[in-house]
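Chemist: Pasting the sequence and the predicted coordinates here, then a few questions.
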Amino acid sequence: MKNAFIAKTLFASLSLLSLLTPQSAHAQIVPQPWVSVGSQEGDITYSVGARALNLGAELGFGPDGSTGVDVLKFISLPVISPYVGLGYYSADKGVAFSGGVQVGASDNVFVGVGYNSVRGVNGQLGVRF
């Protein structure tokens, strides 16, 4: 119980810190969409998302028919972009916490890996315009 409280407090602190991080002047205005496939407790999960101005939104489909939306905050670094997020899911799943990283694979393609407390570990594939 104590470890869960510490983990939640640390996650909340990092989330607030990322929201207060100033955006870079060269932030991407054109949305960068991605698709994601993952697994939670043996169930396959899916999501689609988009990012613009270091903020993102993701529509996810989790286990037991749950559907939800996550709001994400990205920190743009030269090659990688870590993110944290908070969402809400149906089917009595409730609030979801998420985090991960996206990495530029080429000029127009990026890949990522993330974790969502409802949808589990997921891999991402996206495009830049």
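Modeler: Sure, I can see it. Numbering: from 1, shown residues only.
Chemist: going forward, measure contacts and count neighbours with C-alpha atoms only.
Modeler: Noted.
Chemist: all strands for this structure, in order.
Modeler: Counting by DSSP state E, one finds strands in the chain at the ranges 32-40, 43-52, 55-61, 67-74, 80-89, 94-104, 109-116, 120-127.
Chemist: what's the nearest residue to Ala52 if we skip its chain neighbours?
Modeler: In space, and not counting its chain neighbours, Ala52 is closest to Pro31: 4.7 Å by CA to CA, 6 or more residues apart in numbering.
Chemist: An error on my part: the question was meant for Lys73.
Modeler: Leu55 (4.8 Å).
Chemist: correct me, but the one you found touches Leu72?
Modeler: Yes. With contacts counted by CA atoms under 8 Å, Leu55 reaches Leu72, the gap being 5.7 Å.
Chemist: Looking at those two, which has the bigger crowd around it?
Modeler: The residue with more neighbours, out of Leu55 and Leu72, is Leu72; 25 against 17, by other CA atoms under 10 Å.
Chemist: adding another structure so you can compare the two:
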Amino acid sequence: MKKAVLAKIFISSLSCLTLFVPSQASAQFLPQPWVSVGGKDGDVTYAVGVRALDLGVEVGSGPDGAVGGDVLKFLSLPVISPYVGLGWYSEDKGVAFSGGVQVGATDNVFMGAGYNSVRGFNGQLGIKF
């Protein structure tokens, strides 16, 4: 009985350790830029963004000539990084909400998909330095 309990504690501790282990400090300071292309209401939308220290900024153009930016908060997990954001856009579009996920494809390249209430669904491609 004691061996089974100890084994469960060891496995759950190891799982939590791998989930919450901090990434390298030097990697957190290096910016990770990306480009994004998407669409909403039949219009093509574009954006560029950068991430550092689990915070990001994305500037983009939406339908009807709307231009604006978003501030993003990332949750760094071992393979994927989900994010949420809040932004402001011109042309009476106002406040924008966004969310998505970025996934490391290789050591230096990541891909992502997201949604912005002004710019619609989008795909992302970025570089890790």
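Modeler: Good, I have the coordinates. Since we're looking at a predicted model, the values are computed, not measured.
Chemist: What does the residue nearest to Lys73 of the first structure correspond to in the second structure?
Modeler: Counting by TM-score structural alignment, Leu55 of the first structure lines up with Leu55 in the second structure.
Chemist: Please give me every residue in contact with that match.
Modeler: Contacts for Leu55 of the second structure were tallied using CA atoms under 8 Å, 6 or more residues apart in numbering; they are 71-74.
Chemist: for Gly100 of the first structure, same thing?
Modeler: If you count contacts by CA under 8 Å, 6+ apart, then Gly100 of the first structure has 82-84, 112-115 around it.
Chemist: can you tell me which of the residues you listed lies nearest to Ser39 of the first structure?
Modeler: Tyr115 (9.7 Å; CA to CA).
Chemist: Quick check, that closest one in contact with Gly99.
Modeler: Yes. If you go by CA under 8 Å, Tyr115 of the first structure and Gly99 touch, sitting 5.5 Å apart.
Chemist: What's the local residue count around Thr67 of the first structure?
Modeler: So Thr67 of the first structure, with other CA under 10 Å, has 20 neighbours.
Chemist: ok, and the closest non-adjacent residue to it?
Modeler: Phe61 (4.6 Å).
Chemist: my guess is the one you found contacts Val48, does it?
Modeler: No. Assessed by CA under 8 Å, Phe61 of the first structure is found out of contact with Val48, at 9.1 Å.
Chemist: if I look at the residue lying closest to Gly65 of the second structure once chain neighbours are set aside, how far off is Asp54 of the second structure?
Modeler: In space, not counting the residues next to it along the chain, Gly65 of the second structure is nearest to Glu91; the distance is 7.1 Å by CA to CA, 6+ apart. For Glu91 of the second structure, the distance to Asp54 of the second structure (CA to CA, to the nearest Å) stands at 30 Å.
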